[in-house]
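Peer 1: Below are the sequence and a predicted model; questions follow.
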Amino acid sequence: MLLPALLLLFLVCRTQASHVYGTMMTYYPKNMGADGSISVILRYKLNYLTCPYVDVWTCSGNCGNQTQSFLSAQVDVSSGEWCQREGIMTQLVPNNSPLQLVMSTNIWATNLNGISSRTAVTFVELRTRSDTGKPNTSPQTTIIPVVKAPSNCQTYVDLLAFDPDGDKVRCRYGDDSSSECSPCTPPPILNLSSSCTLSFSPTPSSAEGLYVIQLVMEDFPTQNMVLTQSNCSQEVKTTSSAISKIPVQFVFKVLPAVPSCSDGLYLPRFLPPTPENGAQFNAAVNQSLEITIRAEATQSVITELLFSGPYDVVKITSGSGNFTLRWTPSDISDKEHLPICFVIQASFNSSVYQSELRCVVVGVGTTPPPTPFGFHGIV
């Protein structure tokens, strides 16, 4: 049930926000009560042109009560282009039957695939799995609001797609018939593999501009399993049956052609000791973790590091091309695997180029996740 203050905030902000740059949501079941109740942590990102905007999700099904709500705090900002914020909700549900959350407000930034209104859907599956003996956890992912590619360069965007339960993670475009977006028209310039890689091929300058990406990320068991509800009803999930689903929505921007597509010239190139894509880190609650990131671009000027992750990650700049991400996890993150993704930006004349997208996973007070881990190569 939504609190009156949240409803008011929703009504005020709905009339203002007309420059949406995407959203996403993940969930982690936490404490289970003796009465069968479950506490669920819901994390979501809101991407807008500027920071003040806030939105809410409406719940249907086994909603229970919202026992704690942290209204979004700034994650990162790209001046004059976008701001990403993170919100955290704790939902106490009376049993382990599913629930669904929907955001259906505000207007996307002007784009070339004709998307106007934003709709995003999260299906939260909490029934007990026969393979783990626990409620299901959603795939975990994140991404910056705007991913860029020059119009003349072959580009791959390898989305972070991992699952704490060891499930197979797949991506698809949203479906109009399931009301997962409105409309769900995919961008014609991109190809999506089921393993969550977007590929872009060189295209004419007439295709330069913004495109809305509206993906659905789902987890599939690696072998048949049974989901059991509190009332003892059961459902068999096969390897072709999705368990849960989360929205992954952002903007892809096609830039004017760059003089060279080689990394390290105009397009920034990562240098050691920058972690490889898919690297795993372990962290303890209330202890700081530092991730060192270095990059070079000999023909352009590196301007900034942009990242998406927990809102309390601190970004430190120590000279051109030298950055550190520092995070001190709090209690709410304990026993979770949380993602951090980042790019380096560099400017040349009036153009701003990006490096490849890299992502890492931080396990807070946990052991490494089971395989398959879910960082997928180019398909």
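Peer 2: Nice, I can see it.
Peer 1: can we go C-alpha only for contacts and neighbour counts from here?
Peer 2: Will do.
Peer 1: Would you mind giving the secondary structure of residue 236?
Peer 2: Judged by DSSP: H, G, I helix; E, B strand; the rest coil, the three-state class of residue 236 is strand.
Peer 1: Could you count how many residues lie near it?
Peer 2: 12 (other C-alpha atoms under 10 Å).
Peer 1: swap in the one 5 residues further on?
Peer 2: Other residues near residue 241 number 13, with proximity taken as other C-alpha under 10 Å.
Peer 1: That one is in contact with residue 223, isn't it?
Peer 2: No: between residue 241 and residue 223 there is no contact under C-alpha atoms under 8 Å: 10.4 Å.
Peer 1: got any residues that touch both of those two?
Peer 2: When C-alpha atoms under 8 Å, 6 or more residues apart in numbering defines a contact, no residue borders residue 241 and residue 223 alike.
Peer 1: give the contact list for the closest residue to residue 241 other than its chain neighbours.
Peer 2: In space, and not counting its chain neighbours, residue 241 is closest to residue 220: 6.0 Å by C-alpha to C-alpha, 6 or more residues apart in numbering. By C-alpha under 8 Å, 6+ apart, the contact set of residue 220 is 167-170, 238-243.
Peer 1: Please pick the buried ones from these.
Peer 2: Among the contacts of residue 220, those buried by neighbour count (16 or more other C-alpha atoms under 10 Å) are 167-170, 242-243.
Peer 1: Alongside the first one, take a look at this:
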Amino acid sequence: MNSIVLLIFLYGLVYIVDANHFLGGTITWHVLNGSATGTPIAIVITQTYSWTYSLITCTNTQIATSQLIPVGGAYTRLLTETLDCIANCASGTTGYVAPNIVPRCSDISIPLGITIGQRSDTVFLQSGSDFSVAYQDFSWRSLVVGAAANWSISSRINLTPRSDNGLYNNAPVATLMSPISIPRNQSIAIHIPVADPDGDITRCRWSTSSNGVDECRDTCSPNSLPPNTVIYPNCTIIIIGQTVGDWFAITLMVEDFINLSSTTPLSSVPVQFLVQVVSPPTCTILPEVIGIPVEQACIPVIVGQTFNSQLIAINNCGSNVTIVDIATLSFAGMSKGNIVRLNMTTYYKTFSWTPTTNQLGIQVQCAMAIDRRKEDVRKK
């Protein structure tokens, strides 16, 4: 029987600039065999992290061949760091062997100065396992909250059989490109794209450090964010930056629930990213991204068979502005062509991907077009 990967396309609508070192990430997991009922259970843990391109540099060849991100100097510690248990470790983690942190090259954008890496590892756990894992390190770039804030990106893994069907749960998949820039003194809505393999109800909340689970270390929201920043259960954040040049780390958790009335999450996955406050751009019309397939399409892809797609970007700011990249946050092994200018307003980029067994489940691709003039870089 063919193994199916579900591929979801999401195109963002915010601004973006480059930054330093670690830029955020997310951790999710799913059961390898969705109909499994016995023990031990094989689960696939997927880690996605973003870095500064000038410090950790991948190439298109390394992306196409799923090579580990090249690290050296101050970042050689990545080679030995692991996704460690941080809560309920004594009894809830039987069989857990912590996977490495260092990811495989998945995306780059030289105009934005970002490198994105992802890795998926299979671990074997006992039925009833319920514990939290985290990637903890130092430090974020200089933030309003502090010059050398530490991070903790934590995910809760829960393999208690579900009460509705007796099967094991699969965690939500959520992702967002980082860093994002927001115009000063404007109310900006940032929506976190979320998908759930089981079709469960999903809700977002701020990350916390409580009850022995540290989800955010020095950047727990909303205390680390501008005044009156709020998050809604539908995973929309409303934020107003007041001072140009301020940087903030946004840390949140996405949780799935068995039904609308439930207040007990089945699992928790993190989303962490950076925000910078910038001066408002002269042209406020963002470039468009048109996908083939279209935005929010959910496409079944068979393991071992090549899937081809194309993204088209439209410039809406006249001849003084050019689109310099169609940047993506995708997954290991996706080959990407160079951006091609079709005419004065239209650009495109092609993609090709052959999924592997380790990539079974939901894979989400985010994309944006970046246009440039002399003074600013913007994205949709």
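Peer 2: Good, I have the coordinates. Keep in mind that what you see is a predicted model, and the values were worked out from it rather than measured.
Peer 1: so what number do they get for TM-score?
Peer 2: The TM-score (TM-score structural alignment, normalised by the length of structure 1) is 0.76; 316 aligned residues with a C-alpha RMSD of 2.5 Å.
Peer 1: coming back round to it: mind picking the two most distant members of the buried ones among the contacts of residue 220 of structure 1?
Peer 2: Largest separation among those by C-alpha to C-alpha: 170 and 243, giving 11.2 Å.
Peer 1: Let me see the residues that make contact with stretch 205-225 of structure 2.
Peer 2: With C-alpha under 8 Å, 6+ apart, stretch 205-225 of structure 2 has contacts from 86-87, 132, 134, 144-145, 149-155, 229-233, 235, 248-254, 270.
Peer 1: Restricted to strands, list the residues you listed.
Peer 2: 86-87, 132, 134, 150-155, 230-231, 248-254, 270 (DSSP state E).
Peer 1: Would you mind measuring from the residue nearest to residue 241 of structure 1 to residue 198 of structure 1?
Peer 2: 20 Å (C-alpha to C-alpha, to the nearest Å).
Peer 1: what about the closest residue in space to residue 72 of structure 1 that isn't next to it in sequence, helix or strand, and which?
Peer 2: In this structure, residue 72 of structure 1 finds its nearest non-sequential neighbour in residue 87, 3.9 Å apart by C-alpha to C-alpha, 6+ apart. Counting by DSSP states H and E, the element that carries residue 87 of structure 1 is strand 82-93.
Peer 1: Please check which part of structure 2 that strand corresponds to in the alignment.
Peer 2: Alignment of strand 82-93 of structure 1 against structure 2: residues 114-125, by TM-score structural alignment.
Peer 1: that older thread, and the ones in strands among the contacts of stretch 205-225 of structure 2, which of them are buried?
Peer 2: 86-87, 132, 134, 150-155, 230-231, 248-254, 270.
Peer 1: Trace residue 257 of structure 1 over to structure 2, please.
Peer 2: Residue correspondence to structure 2 (TM-score structural alignment): residue 257 of structure 1 is matched to residue 280.
Peer 1: hang on, isn't its match packed against residue 188?
Peer 2: No: applying C-alpha under 8 Å as the test, residue 280 of structure 2 and residue 188 come out as separate, 11.9 Å apart.
Peer 1: Burial check on residue 324 of structure 1, number of neighbours?
Peer 2: Residue 324 of structure 1 has 17 neighbours, counted by other C-alpha under 10 Å.
Peer 1: Secondary structure element for it, which one?
Peer 2: strand 322-327.
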